[in-house]
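[1] Sequence first, then the predicted structure, then my questions.
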Amino acid sequence: MKPELIKREGNSVTFEIIVDAAEFEKAIDKAYNKTKSKYNIPGFRKGKAPKKIIELNYGKGIFFNDALDIVLPEVYPAAVEELSIDVVSQPSLDIKDIKEDGSIVLIAEVDVKPEFTVENYNGVEIEKIEKEISDEEVENELKALVEKQSRMVTVDTPVESGNIAVIDFEGLLDGVAFDGGTSEGYSLEVGSGTFIPGFEEQVIGKTAGEEFDVNVTFPEDYPTEELAGKPVVFKVKLNEVKVKELPELNDDFAKDTTEFDSLEELKNDIKTNLVNRAEEEAKNEMKNSVIEKIAESVEIDIPESMIEAQLDRQIQEIEMQLSYQGWNLEKFAELSGQSIEEIRNSRKEEAEKLVKNTLIVEKIAELENVEVSEAELEADLENFAKMYNMEVEKIKASIGEAELEGMSSRIKADKTVDLLLEKAVLK
């Protein structure tokens, strides 16, 4: 039976879905077969009681919830498609009626994409961004390459700033070791500011084999409350002193470590890459400026569910980044002196802005009839495969329809913003 739109108030839509009696009975049977093993009925072995007997003992509606879970993935998407509504939230569902013929009447309430207009989006005036690459930036890239080829050499000289001191240490507060204050074989770059202020300075001048005390006071704003502002003593043993040995930067270095035959060729390649990167950054900044400029004149009543969904994605990204460093969100929140809810709320304005900009780009793509060709999608898949050193066919086999749709949406958005930048007036 066809769904029926009941009302639309702002971004909220309420509609009715009728689940056919025969269809629901099939779902009841599936629910029974799925859950019958958990019912104990006297006179029957566990899992062997007939459906009617279980219903007599537990009530006619015992399988309703499970049956709804089975039938909804079929009837709900079909209803949404039939009504042509662009849903952006999980549905709130209620059973309105169970008819005499056994059919089920459901009421669904959802948020949908907001309706709005975008005008005067072509020829937007923005500031032209140009970035120049200095000789210093090229030299810094060369220094980084040299650093990668450096090696650590053990020396018998006293510790100097810039040396690596391999130490064992134990931190004592009022003579008692505290959590996180003990380590063995720790490589400390002296002068890096890694440790508590005053610690590294007291290592300078010491030689391998020495054992000594380091007296420091934790900062008043130190995240661990029991240590904040407290004087402590570290019992330290210096095991080894290492210095960084850097290769000489010349033609031989270029030949030995890169595909170039001279230092000049290497420098030119570095500058070319830096210029390309700077141009791409400038282009991206101007793209953002175009969207921001258009967004200034567009009013959108954004459903809260869309903002919350965007916040969920942002928090997931933070959690993923933290996991790479062996952290979790709870620990990060504790050390930053915030609750997880405060971290979330601090990003709400940014989330709302991202949702608004995405909606605007989607609307303009629709107005400009921007489409994604099979060739463009194929090229994107090939780039993805190269990035992860995989075969394109394996990539295709591993991603589903939703992922492909997401890739297509991203390409469409990129094409739309490129179009807007092409038509923008650069001041």
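    Perfect, thanks for sending it.

[2] When you work out contacts or count neighbours from here on, use the C-alpha atoms and nothing else.
    Noted.

[3] list the buried ones in the helix or strand harbouring Asp29?
    Applying DSSP states H and E as the criterion places Asp29 in helix 21-35. Residues of helix 21-35 classed as buried: 21, 24-25, 27-28, 30-32 (neighbour count, 16 or more other C-alpha atoms under 10 Å).

[4] got the contact list for that helix?
    With contact meaning C-alpha atoms under 8 Å, 6 or more residues apart in numbering, helix 21-35 is reached by 51, 63-64, 66-68, 70-71, 101-104.

[5] now do stretch 276-284
    129-133.

[6] if I pick Leu158, what's in contact with it?
    No Leu there; residue 158 is Pro. Contacts of Pro158 by C-alpha under 8 Å, 6+ apart are 204-208, 241.

[7] Tell me how far it lies from Val241.
    Distance, Pro158 to Val241, using C-alpha to C-alpha, to the nearest Å: 7 Å.

[8] who touches both of the two?
    What both Pro158 and Val241 touch, as defined by C-alpha under 8 Å, 6+ apart, is the set 207-208.

[9] if we can go back for a sec, pick out whichever of the buried residues of helix 21-35 sits closest to Asp301.
    Asp301 lies nearest to Phe24 out of these, by C-alpha to C-alpha, at 37.8 Å.

[10] that's a strand at Glu371, yeah?
    No: counting by DSSP: H, G, I helix; E, B strand; the rest coil, Glu371 is not found in a strand; it is coil.

[11] Tell me the buried residues in the helix ranked longest in the chain?
    Longest helix in the chain by number of residues (criterion: DSSP state H): helix 263-295. Buried residues in helix 263-295, counted by 16+ other C-alpha under 10 Å: 263, 266-267, 270-271, 274-275, 278-279, 282-284, 286-287, 289-291, 294-295.

[12] Any chance of CSV for the contacts of stretch 276-284, columns secondary structure, distance to Asn163 and neighbour count?
    Output for the contacts of stretch 276-284, formatted as CSV (DSSP: H, G, I helix; E, B strand; the rest coil; distance: C-alpha to C-alpha, whole Å; neighbours: other C-alpha atoms under 10 Å):
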residue, secondary structure, distance to Asn163, neighbour count
Ile129, coil, 42, 14
Glu130, coil, 40, 11
Lys131, coil, 36, 12
Glu132, coil, 35, 10
Ile133, coil, 32, 14
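
[13] try this one side by side with the last:
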Amino acid sequence: MQVQLETLSGLERRMSIALPLAAIDAQVNERLKRVARTAKIQGFRPGKAPAKIVEMNYGAQVREEVLGEQVQQAFYKAAAEQKLRVAGYPRFEPAQGDAESFKFAAAFEVFPEVVVGDLAGKEIEKPKTEVTDGEIDKTVDILRKQRTRFNRVEREAANGDRVIIDFKGAIDGVAFEGGSSENFPFMLGQGQMLPEFEAGIIGMKEGEIKSVEVSFPADYHGKDVAGKTAVFEIMVKNVAEAQLPEVNEEFAKQLGIADGDVAKMRAEIRKNVEREVKRRLTAQIKENVMQALIDVTPMELPKALVDLEVGRLMEQARQDLAQRGMQVKDMPLPADLFTQQAERRVALGLILSAVVEANQLEAKPEQVKALVEEFAESYEQPEDVIQWYYASQERLEGPTSMVLEDNVVEFVLAKANVVEKEVSFETLMGQNA
């Protein structure tokens, strides 16, 4: 086998390989003999057709199979001998051969050399948030609002009430799409409807009918009505006052505290809130560390790997849209939408692999077990969750990857200039972590 390697650009390589035809022909003949033993050819019993007839029927197919296998084997053997780390899949092209050799060329990319820059001078922000009694009170209020009851009242509607209405809208006397509804419920004062629409309902009683003029903003999402003025005929069919449950024994039982002890309820809520705060802080710190690694490790990325990642992200997007009930079979998804995210993922994958290998940061079994047990804490039957993870090595891949990333985060924080920053509870919980 003759091999010639050339560098086309940064990561691009081209390898030209010549394979002896004699060896290929020998393999083709050997495979045709095996095919002949079971070949079903019209006019002959299975395995009794002459070699020439077998070759006429199967020769081209067998030669194509042998060439495909030989090309793959020869390429990866040559790459290993040249100590090349091939990124993605090579592109094979036939080349001009001769009477004694079959020649082909393979265009491919190699992995870049990853050199992590100096982290000592890199500032990494480490957010921290304290969970106080005030945060627990706010969480209790949220839980109360989630269990709000609405009691019908005969008074005038006010902010905070839930109203059920019929309405019909018209612009210049003509009804418009989406401008009418029956038995439509919403809360006054929460910005669910346009301000003029809500203001017109405040003060109305059950059974009352009123016309309200509403001006749609110029940037309103409905282009057909944006910037126009409509008149809505509104009938109030029900006014209900919100009643929040008392924080008492019954409320505690609704939240899963068997004996209704309010103190136990607050302790359980604190535990859950602190767990969520920890999760979000960990996610934000990890994000900051990953960005720091990218900042100090510039590199050229193999286009093949980026393209593969773009493909995966596009498929994930299609599956997500399909789960939302959208028809995505023929929906075009521009690759450009996913390129930046794909590049970031590829870069982090290469960097993390290099950092882990260079500093022996592999996930230890006891670390994985501790994380799985932490996952299981939030379930009613933690033992079942732990058993589910350990029933399959594939299920442990997620926790193992998370531990590996945590090890990298800990390593980087020990090297970098860490700056702690207080983050309010509201800001942290408002982040999509």
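    Now that the structure is in, tell me what you want to look at. Worth saying up front: this structure is predicted, and the values here are computed from it rather than measured.

[14] sorry, back to before: mean deviation of the next helix or strand after the longest helix of structure 1 from structure 2?
    Remark: after helix 263-295 of structure 1, the chain's next helix or strand is helix 304-324, criterion DSSP H and E. Here the mean offset of helix 304-324 of structure 1 against structure 2 after fitting is 5.3 Å, by mean C-alpha distance after the TM-score superposition for structure 1.

[15] where along structure 2 do the strands fall?
    For structure 2, the strands defined by DSSP state E occupy 2-7, 12-20, 86-94, 101-110, 123-128, 149-152, 162-171, 174-187, 209-215, 229-243, 417-422.

[16] Could you dump the ones you listed into TSV and include distance to Arg318 of structure 2?
    What follows is the strands of structure 2, written out as TSV (distance: least, C-alpha to C-alpha, whole Å):
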stretch	distance to Arg318 of structure 2
strand 2-7	37
strand 12-20	31
strand 86-94	23
strand 101-110	29
strand 123-128	35
strand 149-152	39
strand 162-171	37
strand 174-187	28
strand 209-215	38
strand 229-243	38
strand 417-422	38
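
[17] Which stretch among the ones you listed approaches Leu396 of structure 2 most closely?
    Nearest of these (C-alpha to C-alpha): strand 86-94, 25.9 Å.

[18] Next, the buried residues of that closest one.
    Buried residues in strand 86-94 of structure 2 (16+ other C-alpha under 10 Å): 86-88, 90, 92.

[19] ditto for stretch 405-419 of structure 2
    405-409, 411-413, 416, 418.

[20] which other residues reach it?
    With C-alpha under 8 Å, 6+ apart, stretch 405-419 of structure 2 has contacts from 119-126, 286, 289-290, 352, 355-356, 361-363.

[21] Give me the contact list for stretch 86-100 of structure 2.
    Here stretch 86-100 of structure 2 has contacts from 18, 20-22, 79, 102-111, 302, 304-305, 308, using C-alpha under 8 Å, 6+ apart.

[22] Tell me, how many residues neighbour Glu198 of structure 2?
    20 (other C-alpha atoms under 10 Å).

[23] Settle this for me: it is touching Met187, isn't it.
    No: between Glu198 of structure 2 and Met187 there is no contact under C-alpha atoms under 8 Å: 9.3 Å.

[24] Show me how to select, in PyMOL, the buried members of the contacts of helix 21-35 of structure 1.
    Per 16+ other C-alpha under 10 Å, the buried members of these correspond to this PyMOL selection:
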select buried, resi 51+63+64+66+67+68+70+71+103+104
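
[25] Tell me which of the contacts of helix 21-35 of structure 1 fall in helices.
    The helices, defined by DSSP H, take in 51, 64, 66-68, 70-71 from those.

[26] Superpose on structure 2 and give me the mean offset of the longest helix of structure 1.
    So helix 263-295 of structure 1 averages 3.5 Å relative to structure 2 (mean C-alpha distance after the TM-score superposition for structure 1).

[27] contacting residues around whatever residue of structure 1 lines up with Val214 of structure 2?
    Mapped onto structure 1 by TM-score structural alignment, Val214 of structure 2 lines up with Val216. Listed by C-alpha under 8 Å, 6+ apart, the contact set of Val216 of structure 1 reads 196-199, 231-233.

[28] Show me which of the residues you listed is closest to Ala351 of structure 1.
    Out of these, the member with the shortest distance to Ala351 of structure 1 (by C-alpha to C-alpha) is Ile196, at 36.1 Å.

[29] For the contacts of stretch 276-284 of structure 1, could you give me TSV that also reports distance to Lys394 of structure 1?
    Shown next, in TSV, are the contacts of stretch 276-284 of structure 1 (distance: C-alpha to C-alpha, whole Å):
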residue	distance to Lys394 of structure 1
Ile129	40
Glu130	40
Lys131	39
Glu132	41
Ile133	40
